[in-house]
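In: Dropping a prediction and its sequence here:
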Amino acid sequence: MADWLTPQQRSFNMSRIRSAGTKPEVRLLALLEAMYPADEIVAHPPDLPGRPDFVLPEIQVALFVDGCFWHGCPKHGRIPEDNRDYWEQKLRRNRIRHRLVAHELRNRGYVPVRVWDHELKSGTREARRKIRRAVKRAQLSSGL
């Protein structure tokens, strides 16, 4: 489907998309607060690689919530037909960056966990499972 906006209009629209305080982040925060005390959750720590959306610093778990479109979800991600090469490269770079960030976090003793937006929309069972598994790994590696 062809884009009906001019490049300038599309650029303006894209520049308005937030990177913090999004609906998926709010959903993830609500889930985390249902699982852990609020004072154990830190949002957007600037000192960690990749700037995780949330961190459980006491147990060293770094959490990211990824939008299906922006991060190329295998179930729901769709590459736009317009400017397809750009989007394929962008999503490829995102995946490479995710791997590098995960490696850097592990080197610092953190367990990274990525939750897809759709895992927070359609019930939270899968997201809870991912978080619990990451917490268990972190506790095992730290001897807690």
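Out: The structure has been received and is ready for your questions.
In: Could you use CA atoms for every contact and neighbour count after this?
Out: Noted.
In: which one's the longest helix in the chain?
Out: helix 84-107 (DSSP state H).
In: That one: what's the following helix or strand?
Out: strand 111-116 (DSSP states H and E).
In: so what does that next one touch, helix or strand wise?
Out: strand 61-66, helix 84-107, helix 125-142 (3 or more C-alpha pairs under 8 Å, 6 or more residues apart in numbering; DSSP states H and E).
In: Put this next to the previous one:
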Amino acid sequence: MASIPSPSSAGVSARMSKQRRRDTAPEISVRKLLHARGLRYRVAWPIPGLKRRSVDIAFTRAKVAVFVDGCFWHSCPEHATRPAANDTWWAEKLAKNMARDAATNEHLQQAGWRVVRIWEHEDPSEAANRILKEVTRSRAEH
């Protein structure tokens, strides 16, 4: 990938620098619902064998990894957009993000984990229900 291009404007630079990597509003909403349902989990749990990667919400005993993916950064099929400025760089960057997500899923699955990916636009209650089902299934198998 080419070097990071200059921001197209100061406003764009300011917006991008404020983007949270963890503890986003959708992630916190889902975590609160899971906690209210009696589930306990780890936050930003480092993935063994993969440097600089972590699980957003990890149920370590049940081996369920939950990722709350942003529509822009993870190329949501419904809401993905790409900036017009520096189009080639962004296309490469977002493609690498998708490839990294797939490699992370594969790594965790090979280690016996269930992977749940939630989009930021999903209803938090429905997402929590999906996660609860996976945790319950996994606990029943172990």
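Out: The structure has been received and is ready for your questions. Please read all numbers here as calculations on a predicted model, not as lab measurements.
In: follow-up on the earlier one: could you single out the most deeply buried of the helices and strands packed on strand 111-116 of structure 1?
Out: Across these, averaging neighbours per residue (mean count of other C-alpha atoms under 10 Å) puts strand 61-66 on top, at a mean of 24.
In: Taking structure 2 as the reference, give the residue range that strand aligns to.
Out: With TM-score structural alignment applied, strand 61-66 of structure 1 matches the range 64-69 in structure 2.
In: sorry, back to before: and the longest helix of structure 1, how far from structure 2 on average?
Out: In the superposition with structure 2, the average deviation recorded for helix 84-107 of structure 1 is 1.0 Å (mean C-alpha distance after the TM-score superposition for structure 1).
In: Spatially nearest residue to the aligned partner of residue 128 of structure 2 in structure 1 (excluding sequence neighbours)?
Out: Matched across to structure 1, residue 128 of structure 2 falls on residue 128, judged by TM-score structural alignment. Among residues not flanking residue 128 of structure 1 along the chain, residue 31 sits closest, at 7.7 Å (C-alpha to C-alpha, 6 or more residues apart in numbering).
In: Structure 2: which residue goes with that neighbour?
Out: Using TM-score structural alignment, residue 31 of structure 1 sits opposite residue 33 in structure 2.
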